[in-house]
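**Student:** below are the sequence and a predicted model; questions follow.
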Amino acid sequence: MQRLEGKSAIVTGGGGGIGGATCRRFAQEGARVAVLDRDEAAAQRVADEIRSGGGQAIAVRCDITERASVDAAVAQVVQAFGGVDVLVNNAGWDVFLPFTKTVPAQWEQLIAINLTGALHMHHAVLPHMVERKAGRIVNIASDAARVGSSGEAVYAACKGGLVAFSKTIAREHSRHNITVNVVCPGPTDTALFADYKKGAGNPEKLEEAFRRSIPLGRIGQAGDLPGAIAFFASDDAAYCTGQVLSVSGGLTMNG
């Protein structure tokens, strides 16, 4: 049984590692997928791959930091699919430096992408879900939001804010049958993690230290995340809202 059969889904950052894997999983689960990304070519590659496999997908260029771009993208998805059943806020960006080595311009960009961008998406999509009295929102935060992470102070602050925001929106919109849940990846082998390692004096040593600290003994892969995301997007999680789940190989164990 395909858990997302007949559902329409938006995935931001859909052209990247975790986003692309999520888009492909959603299509396998029967969803019509809108692959949103600032990099239109990356989004198109994912959408083309889904369609070549028999799924339904469209690529939509969207800069989540610009409200006009968000509104245009959501309108395009609604026109193509007739509505939005699932929103996955996955797009993210980071600067890997000690806080005192960062500058305000970097803070502003980090906040714009990792927090304000998600606010834009919620604000644009929620009215459509409220009108239909149904919806699933899955926000991708980070274990940095739960336990902190050296060199990621502002990123962690944004993701912590996203967790708190998610719980509040879950409360505000429970009466509309809209659920809001959060998935927190741990270290995951994506382009973002590659950038993180570049900031280290010895990237191989850093990666090995991460691997030793993870109980399951390996760095996460992009394909490790979509199962949890799809669960929260499906009716299997109809009675779950305001919850935060780490997918980190046991690196963090919060209960």
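**Tutor:** Right, received. Where do you want to start? Numbers count the residues shown, from 1 in each chain.

**Student:** going forward, measure contacts and count neighbours with C-alpha atoms only.
**Tutor:** OK.

**Student:** which outside residues touch the top helix by length along the chain?
**Tutor:** Looking across the chain with DSSP state H, the single longest helix is helix 153-172. With contact meaning Cα atoms under 8 Å, 6 or more residues apart in numbering, helix 153-172 is reached by 93-95, 98-99, 107, 110-111, 114-115, 118, 139, 141-142, 144-146, 148-149, 178-182, 241-244.

**Student:** how close does residue 131 get to residue 12?
**Tutor:** Shown here: residue 131 relative to residue 12, a distance of 22 Å by Cα to Cα, to the nearest Å.

**Student:** so for the two, which sits in the more crowded spot?
**Tutor:** Neighbour count, other Cα atoms under 10 Å: between residue 131 and residue 12, residue 12 has more, with 30 against 10.

**Student:** in the stretch 101-250 of the chain, which spans are helices?
**Tutor:** Using DSSP state H, counting those that start in this stretch, the helices of the stretch 101-250 of the chain run over residues 104-111, 117-132, 144-147, 153-172, 191-198, 203-213, 226-233.

**Student:** in this structure, which residue is most central in space?
**Tutor:** By Cα atoms, centre = their mean, the mean C-alpha position of the chain lies nearest to residue 90, the distance being 1.8 Å.

**Student:** that residue against residue 13, yeah?
**Tutor:** Yes: counting by Cα atoms under 8 Å, residue 90 touches residue 13, with 5.6 Å between them.

**Student:** adding another structure so you can compare the two:
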Amino acid sequence: MNIQAKAQGAKAARPLAGKVALVTGSTSGIGLGIARALAEAGSAVVLNGFGVVSEIAKVRDRIEADYGVKVSYSSSDMSRPEAIAEMIAATIVGHGRLDVLVNNAGIQHVAPLDQFPVEKWDAIFAINLSSAFHTTRLALPAMRQNKFGRIINIASAHGLVASPFKAAYVAAKHGIVGLTKVAALETAEEGITCNAICPGYVYTPLVEAQIDGQAKAHGISSEAVIHDVLLAQQPNKRFATVEELGALTVFLASDAAASITGVALPVDGGWTAH
């Protein structure tokens, strides 16, 4: 195998080598799965989120050991614009660049619209939507400087369709899809793309706890909760996995996706095909 072929093989195996990725809400669940996938693809990674400091340190050390990339951590609160600004600045100072931004941080609350707590509405919008505005506006100068950037917003099937009792979440996720389109249009000639991933239900520890709770509350089996309650709208009747979302994120962050921008990609087992 000649030197050029070896170089091409290495790039295919680690398409994000030399890049720096920031993933908000990445100390567990979907965000952590995406961070691992980006690291495996060769990118340095900045983790963000809440949790036990010692446990987060173990996660960071494990990713570094498994994939041989630099991993740092920011505890910045995504509901505070000044904290977001500090995180972006620290990323650029600490790593020298910022190539991939994954806006994943999010919270949820379920209640009828006329009973929805105002403070929950405000918190959901701050973390699920406004944080992505702040990270994006602050990351763009560094991306423009390098003439390369990938902004990937983790929206939801609820960014495309609605469900009862989730007014704030549905409205915020629809907002994320709109923000994605605007960012894509404004950066289309600058080597920067912006896309949204719209998962249906994804199997995480949080969803696992929901299954157990609903089974006890309704007196039905876990299998019935999965098939008839949680996945009622998903024709394929299976959860997406964090690995699937990680693989899609890596693709969108790679050179191969340079012409894909401004789209909302459902990963929902056919939910939004109804």
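**Tutor:** Cool, got the structure. These numbers were taken from a predicted model, which means no experiment stands behind them.

**Student:** before we move on, the earlier item: between residue 90 and residue 13 of the first structure, what contacts are shared?
**Tutor:** The contact sets of residue 90 of the first structure and residue 13 overlap at residue 19 (Cα under 8 Å, 6+ apart).

**Student:** state the number of residues packed around residue 102 of the first structure.
**Tutor:** Here the number of neighbours of residue 102 of the first structure (other Cα under 10 Å) works out to 15.

**Student:** aligned to it, what sits in the second structure?
**Tutor:** Following TM-score structural alignment, the counterpart assigned to residue 102 of the first structure within the second structure is residue 116.

**Student:** same thing with residue 184 of the first structure?
**Tutor:** For residue 184 of the first structure, the aligned residue in the second structure is residue 198 (criterion: TM-score structural alignment).

**Student:** for that match, which non-adjacent residue is spatially closest?
**Tutor:** residue 156 (3.8 Å; Cα to Cα, 6 or more residues apart in numbering).

**Student:** and the one you found, what's its match in the first structure?
**Tutor:** With TM-score structural alignment defining the correspondence, residue 156 of the second structure maps onto residue 142 in the first structure.

**Student:** same question for residue 141 of the second structure.
**Tutor:** Counting by TM-score structural alignment, residue 141 of the second structure lines up with residue 127 in the first structure.

**Student:** quick check: the gap between its match and residue 14 of the first structure.
**Tutor:** Residue 127 of the first structure sits 22 Å away from residue 14 of the first structure, going by Cα to Cα.

**Student:** so which of those two has more stuff around it?
**Tutor:** residue 14 (33 against 11).

**Student:** residue contacts, the equivalent of the more buried one over in the second structure?
**Tutor:** Matched to the second structure by TM-score structural alignment, residue 14 of the first structure sits across from residue 26. Counting by Cα under 8 Å, 6+ apart, residue 26 of the second structure touches 32-35, 47-49, 104-105.

**Student:** for those, which one is nearest residue 85 of the second structure?
**Tutor:** Among the contacts of residue 26 of the second structure, residue 48 lies closest to residue 85 of the second structure (Cα to Cα), at 13.2 Å.

**Student:** show me what that closest one lines up with in the first structure.
**Tutor:** Match for residue 48 of the second structure (TM-score structural alignment): residue 36.

**Student:** what about the nearest residue to residue 234 of the second structure once chain neighbours are set aside, neighbour count?
**Tutor:** Spatially, and ignoring its direct neighbours in sequence, residue 234 of the second structure is nearest to residue 271 (4.6 Å; Cα to Cα, 6+ apart). Neighbour count for residue 271 of the second structure, taken as other Cα under 10 Å: 21.

**Student:** tell me the counterpart of residue 271 of the second structure in the first structure.
**Tutor:** Aligned by TM-score structural alignment, residue 271 of the second structure pairs with residue 251 of the first structure.

**Student:** which secondary structure elements does the lengthiest strand in the second structure contact?
**Tutor:** If you go by DSSP state E, the second structure has its longest strand at strand 192-199. Applying 3 or more Cα pairs under 8 Å, 6 or more residues apart in numbering; DSSP states H and E, one finds that strand 192-199 of the second structure makes contact with strand 149-154, helix 167-186, strand 264-267.

**Student:** tell me the most buried of the ones you listed?
**Tutor:** Each of these was scored by mean neighbour count; the highest is strand 149-154, a mean of 28, by mean count of other Cα atoms under 10 Å.

**Student:** what about that strand, distance to the chain center?
**Tutor:** 8 Å (Cα atoms, centre = their mean, to the nearest Å).

**Student:** average distance between that strand and the first structure?
**Tutor:** Compared with the first structure after the fit, strand 149-154 of the second structure shows a mean deviation of 0.4 Å (mean Cα distance after the TM-score superposition for the first structure).

**Student:** can you give the contact residues for that strand?
**Tutor:** Against strand 149-154 of the second structure from outside (Cα under 8 Å, 6+ apart): 98-104, 132, 136, 140, 143, 176, 180, 191-199, 249, 252-253.

**Student:** also stretch 55-67 of the first structure?
**Tutor:** With Cα under 8 Å, 6+ apart as the criterion, stretch 55-67 of the first structure contacts 27-28, 30-40, 43-44, 46-48, 50-51, 69-70, 73, 76, 112-113, 116-118, 120-121.

**Student:** swap in 7 Å and give it another go.
**Tutor:** 27, 32-40, 43-44, 47, 50-51, 69-70, 73, 112-113, 116-117, 120 (Cα atoms under 7 Å, 6 or more residues apart in numbering).
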